[in-house]
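# Below is the sequence, then the predicted model.
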Amino acid sequence: MRDLGAWDYVIVGAGTAGCVLANRLSEDPDVRVLLLEAGKRDNYLWVHIPVGYLYCIGNPRVDWGFKTAPDDGLNGRSLVYPRGKVLGGCSSINGMIYMRGQARDYNHWRQLGLTGWGWDDVLPYFKKSEDHYAWDNELHAQGGNLRVEKQRINWELLNAFRDACEQLGIPKTEDFNGGDNLGSAYFQVTQKSGFRWNGVKAFLKPAQGRPNLQVLTEAHVSRIVFEDGRAGSLELDVAGEASKVTIDGELLLSSGAIGSPQLLELSGIGNPEILKKAGIEPFREMRNVGENLQDHLQLRPVFKVKNAATMNMMASTWTGKAKIGLEYLLKRSGPMAMAPSQLGVFAKTDPSFETANVQYHVQPLSLPKFGEPLHPFPAMTASVCNLRPESRGHVHITSPNKSDQPEILPKYLSAEADKRVAADAIRLTRRIMAAPAMKPYQPEEFLPGPDYTSEEELVTAAGNIGTTIFHPVSTCRMGVDEASVVDGRLRLRGFDNIRVVDASVMPTISSGNTNAPTVMIAEKGADMIKEDRKALA
């Protein structure tokens, strides 16, 4: 067995959070930091070109290739569930949308007893990372590691949709990230000069010259080995070679909402009944590991349109494709520079909601599902998701083999409140498309179809057209109660040298895309780790 030596900090997972931790912790030259990534380096061309997500999702070169279990809320369907298996993790294949969520989200965490996690507490960490293309004020910052830019596109059809929203009382806004994201705007994105700006470029490359930081790719951890009740070492494969890592200080799990609970369960930490059924000898009972899975279910209503440019038509001919490629080559703009979703809208499906409860990702294109060709007719998609779902699912191992994917069951639409929001979201979408601003384009509902009208029919329709928007969180829930998996300082309960630092610790899902909150969690987590080390010195 190959011995990889002893380290002060061993980080499992070089996704968004892992890259942040590796940078911040290795700032101290007196500590040794090892970053482990099961995937390969991010030298795949399509990682860096924004439209390349189309060639990354489902591609084993960069994606774990997970699928959900058949879900009753989706009328028995199973979904492709992309997760980045590459340096940079999901930041290398995601939608690049920079979205913090709402102040209400973090104030709710504080109300749950998590002191230090309110909006005023976390805002400085959002700003610490940020390198905003235009703003440097009380809400935004320049000079940080994470580049945030406006998109290099403009679509007549999306502008009309925005006007239609305004006609329904949904205002236009310039900033989704000030604490209240109600309104419509083009999304700001983690790009620089028309290229994806992933966790590697933002955080890892600036730290690469440090002699106290080592990064290993193709390093797949099998289990944590415990000694005297602490994490003593890891067993792993590095490019297929059995290896061992000794943990002198802390073990930091940053493998995300799927990978972090999976590794804990493979190591005997979790619900004893689930572990025994999977062939794992329980080491420490912790029944909520892998529970509390939350995700944004995006409903994808599609409308045929006329009299407007759409990607469906632009990309349908070799001439059109050539023009798209040439524009990107010469200007780094146009469709190849697009994030998967271009226009954002935050709205209320019912005025009783305190803040916006749904988010639109509007696109001048349509397709049956990711990875399939665009529809052969001009159309647009007005995807809409419930920002604060009450449905809760789980992630659990089914075998002792680290290479076997765990069971992922989101249990979408299992809560009655989520069914109501889904039906109301489809109704709201229809009202927007029927507004005067959209009339020149003669929208005609294609999916789910105008025949779905009653509450029951609309819930069925939601199950038919719903899919993940790739935001799984909360499977290692942070809390002050004994049933929580980690405490407010991200320490795994019952252990003094294991922390979980990634999106899995969110008590409740943030109201929007989850990459920026994950960066914030890692920034704050790094400071906590440094503070605790200093206190012990």
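Sure thing, it's come through.
# switch to C-alpha atoms for all contacts and neighbour counts from now on
Fine.
# Could you name the helices and strands sitting against the longest helix anywhere in the chain?
In terms of residue count, the longest helix belonging to the chain (DSSP state H) is helix 515-536. In terms of contacts (3 or more C-alpha pairs under 8 Å, 6 or more residues apart in numbering; DSSP states H and E), helix 515-536 is packed against helix 16-25, helix 119-129.
# now the first one, how far from the centre of its chain.
Going back to what we said before, that points to helix 16-25. Computed by C-alpha atoms, centre = their mean, to the nearest Å, the chain-centroid distance of helix 16-25 equals 16 Å.
# quick one, what contacts residue 390?
Neighbouring residues of residue 390 by C-alpha atoms under 8 Å, 6 or more residues apart in numbering: 415, 417, 418.
# do the same with residue 373
Shown in contact with residue 373 (C-alpha under 8 Å, 6+ apart): residue 367.
# Double-check that it belongs to a strand.
No - with DSSP: H, G, I helix; E, B strand; the rest coil as the criterion, residue 373 is coil rather than part of a strand.
# quick one: which of the contacts of residue 390 has the most company?
The residue in the contacts of residue 390 with the most neighbours, by other C-alpha atoms under 10 Å, is residue 418 (20 neighbours).
# State the distance from residue 493 to residue 301.
In this view, residue 493 and residue 301 are 43 Å apart by C-alpha to C-alpha, to the nearest Å.
# quick one: which of the two has more around it?
Higher neighbour count among residue 493 and residue 301: residue 301, with 25 against 16, using other C-alpha under 10 Å.
# where's that one relative to residue 92, distance?
Residue 301 sits 27 Å away from residue 92, going by C-alpha to C-alpha.
# Could you do residue 324 as well?
Using C-alpha to C-alpha, we find residue 324 at a distance of 22 Å from residue 92.
# Then residue 111?
Distance, residue 111 to residue 92, by C-alpha to C-alpha: 34 Å.
# another one to put next to it:
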Amino acid sequence: MKTEYDVIVVGAGSAGCAVAYRVARESNLEVLLLEAGSADKNMMMHVPMGFAFLLKPHKNNWSYQTELEPYLNNRVIDLPRGKVLGGCSSINGMVYIRGQKEDFDRWAAEGNKGWAYADVLPYFMRSQHNEAGADAYQGTGGPLWVSEIVDEFPIHQAFIDAAVQAGHSFNAQVNGATQAGVSWFPRTIKKGKRYSSAQAFLGAGRALSNLTVLTHAQVTQVQIEQGVAVAVQAEVKGQSILFSARQEIVLSGGAINTPQLLELSGVGQQARLRALGIQVHKDLPGVGENLQDHWNSYIKQKTQGVKTYYSEGRGLALLRNIARYLLGKKGFLGDSAATIGVFYKALPQASSPDAQIHFAPAASEYDAQGNLRPIDAITISACQLRPSSRGSVHINSVAADAKPSIRLNYLATELDQQVAVAAFKKARKILLQPALQGMLQAELAPGADVQTGEQILEYIKSTGEPVHHLAGTCKMGSDAMAVVDECLRVRGIQRLRIADASIMPSLVSGNTHAACVMIAEKCADFILRSSLIELVSPTRPFGR
């Protein structure tokens, strides 16, 4: 087995697939992409509605859990993470949302030059093939397919009309000039099939002789010599192998696995590492800190006389839909987890939308086996977009396969609690509008008896769920808690970069997959600019 490469990328998730592909495509560098999980052969990963079966523990899910969450009545929260080519993009809800202009301008204002919205927009566009065509905000010709909803459910338009009646404007392009309003969700679905980073970037990279992808390869340590990252140690199907990097190593394991690997490699909080007997190569107190996620509350309302996923997923209707999907990749089996979004101000003093709704003509509950079981209802979920609560993730063992200690501290701050309640109330208001009357019956959850702010907050604490947008644990910046600089280089360690959601100083306002791909595209350019190599096409990496 070849063990020496120019660039080694650890983790084949949303970002890892993209950075490996881009570096290999635009140069003659030999690139190795290492993934701890398997190839994406699970059929449920390719049928979009199969996501409901992918959130429970299985071989392609790291199946992390938090410690007792003190502000959620000491609940333990499941944190599914993709352990497969494509990472979380192979098990997520397939919603393509970039975030707000203000998110990236804020990153830049904090000292991260080159990360303002005007700087990152070309990278969003370069990676994308927008099915509806190109314009000032959307790109075509990139590997990542972004498609629009094919609407077959009358309740969709009724919900949009109800949102407008509740005061939300209709937004025809949520990834355009503004995010605010009610919109159809763009999706990473191509012709009825999930289009993960693995399908998009590794699919496009199959013809690249300088890109090697190795599955079942869990990296256990980055080897650092005199402050330089030179190799990674990996367990490959039971065999320990050292892969050396002539140029750079990129960590793309995500907000949990990347700080875990840094700590195992001697980069992190000095006292914590020494207590575990780990040689410290760089004292970086921010490693594993600043952990963030979005927290969902749910409203489930029973329907009457309208088509929903429930009615289409039973009996003869289900057989018909299976046939439609198998023969033409049509029907609701090819839909994303949510179809319509609303971005709005939960608190009037917010400078831009601070809450997001995911809507789907479906509802579910967990069965005894941990699967999501459909019920006869629709669902509105609402989350705060920019939580102020912060958690952490840290190793508690030198064993690479030991799960780290994770705590999010969801709803720890008064601001987060206020936004959660206000966002819930405004979401509920949409369901009371005339456009939906005649289609809805009783509110199943939380029910009409939950009305006061205290009751709503208690309901959110006891029944809410994470949106699985973990970020921030190796944040970019120049302050004492920063882990990477504006070029994504790990501070104090040469030839080591990070490209994944962990570098976000603060969460983007929305779903994270698109932003992770953008981060990867920028990281690839940093590598190509700094490499003493001849580019295959010098104009391609730095433009469209």
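Thanks, I have the structure now. All of these numbers come straight from a predicted model, not from anything done at the bench.
# TM-score for these two?
TM-score for the superposed chains, counting by TM-score structural alignment, normalised by the length of the first structure: 0.95, backed by 533 aligned residues with a C-alpha RMSD of 1.9 Å.
# Could I get the contacting residues of the corresponding residue of the first structure for residue 77 of the second structure?
Residue 77 of the second structure maps onto residue 79 in the first structure when the alignment is built from TM-score structural alignment. By C-alpha under 8 Å, 6+ apart, residue 79 of the first structure lies in contact with 67, 68, 69, 70, 467, 468.
# Go again with 7 Å.
With contact taken as C-alpha atoms under 7 Å, 6 or more residues apart in numbering, residue 79 of the first structure is in contact with 67, 68, 467.
# cool, and residue 223 of the first structure?
Here residue 223 of the first structure is in contact with 234, 235, 263, 266, 267 (C-alpha under 7 Å, 6+ apart).
# Pretty sure the fourth one sits against residue 400.
Yes - in this structure residue 266 of the first structure lies within contact range of residue 400 using C-alpha atoms under 7 Å: 6.2 Å.
# circling back to that earlier point, ok, residue 111 and residue 92 of the first structure, which is more surrounded?
Set side by side, residue 111 of the first structure and residue 92 show more neighbours around residue 92, with 32 against 12, by other C-alpha under 10 Å.
# Tell me the counterpart of that one in the second structure.
Aligned by TM-score structural alignment, residue 92 of the first structure pairs with residue 90 of the second structure.
# and what of residue 111 of the first structure?
By TM-score structural alignment, residue 111 of the first structure lines up with residue 109 in the second structure.
# leaving aside the residues next to it on the chain, what's closest to that match?
Nearest residue to residue 109 of the second structure in three dimensions, chain neighbours excluded: residue 116, at 7.9 Å (C-alpha to C-alpha, 6 or more residues apart in numbering).
# Run a quick neighbour tally on that neighbour.
For residue 116 of the second structure, using other C-alpha under 10 Å, the count is 18.
# Could you pull out the helices in the stretch 251-400 of the second structure for me?
Taking DSSP state H, counting those that start in this stretch to define them, one finds helices in the stretch 251-400 of the second structure at 254-264, 270-275, 309-312, 315-328.
# what's the single longest strand in the first structure?
For the first structure, the longest strand by residue count, based on DSSP state E, is strand 241-253.
# average offset between it and the second structure?
Its aligned residues in the second structure lie a mean 1.0 Å from strand 241-253 of the first structure after superposition (mean C-alpha distance after the TM-score superposition for the first structure).
# Between helix 16-25 and that strand, find me the angle.
80 degrees (axes from the mean of the first three to the mean of the last three C-alpha atoms, to 10 degrees).
# which secondary structure element contains residue 102 of the second structure?
Taking DSSP states H and E as the criterion, residue 102 of the second structure maps to helix 101-109.
# any idea how far that helix is from the chain center?
The chain centre lies 19 Å from the centre of helix 101-109 of the second structure; the measure is C-alpha atoms, centre = their mean.
# show me what contacts residue 436 of the second structure?
Going by C-alpha under 7 Å, 6+ apart, residue 436 of the second structure touches 158, 159, 162.
# The first structure: which residue goes with that one?
Checking TM-score structural alignment: residue 436 of the second structure goes with residue 438.
# again with residue 417 of the second structure
The alignment partner of residue 417 of the second structure in the first structure, by TM-score structural alignment, is residue 419.
# which strands and helices sit next to the strand or helix carrying that match?
Using DSSP H and E, residue 419 of the first structure sits in helix 416-433. Applying 3 or more C-alpha pairs under 7 Å, 6 or more residues apart in numbering; DSSP states H and E, one finds that helix 416-433 of the first structure makes contact with helix 455-465.
# Where does the helix it packs on end up in the second structure?
Aligned using TM-score structural alignment, helix 455-465 of the first structure spans residues 453-463 in the second structure.
# average distance between that stretch and the first structure?
Stretch 453-463 of the second structure sits 1.6 Å off on average (mean C-alpha distance after the TM-score superposition for the first structure).
# mind listing what's buried in that stretch?
Buried residues in stretch 453-463 of the second structure, counted by 16 or more other C-alpha atoms under 10 Å: 453, 456, 457, 458, 459, 460, 461.
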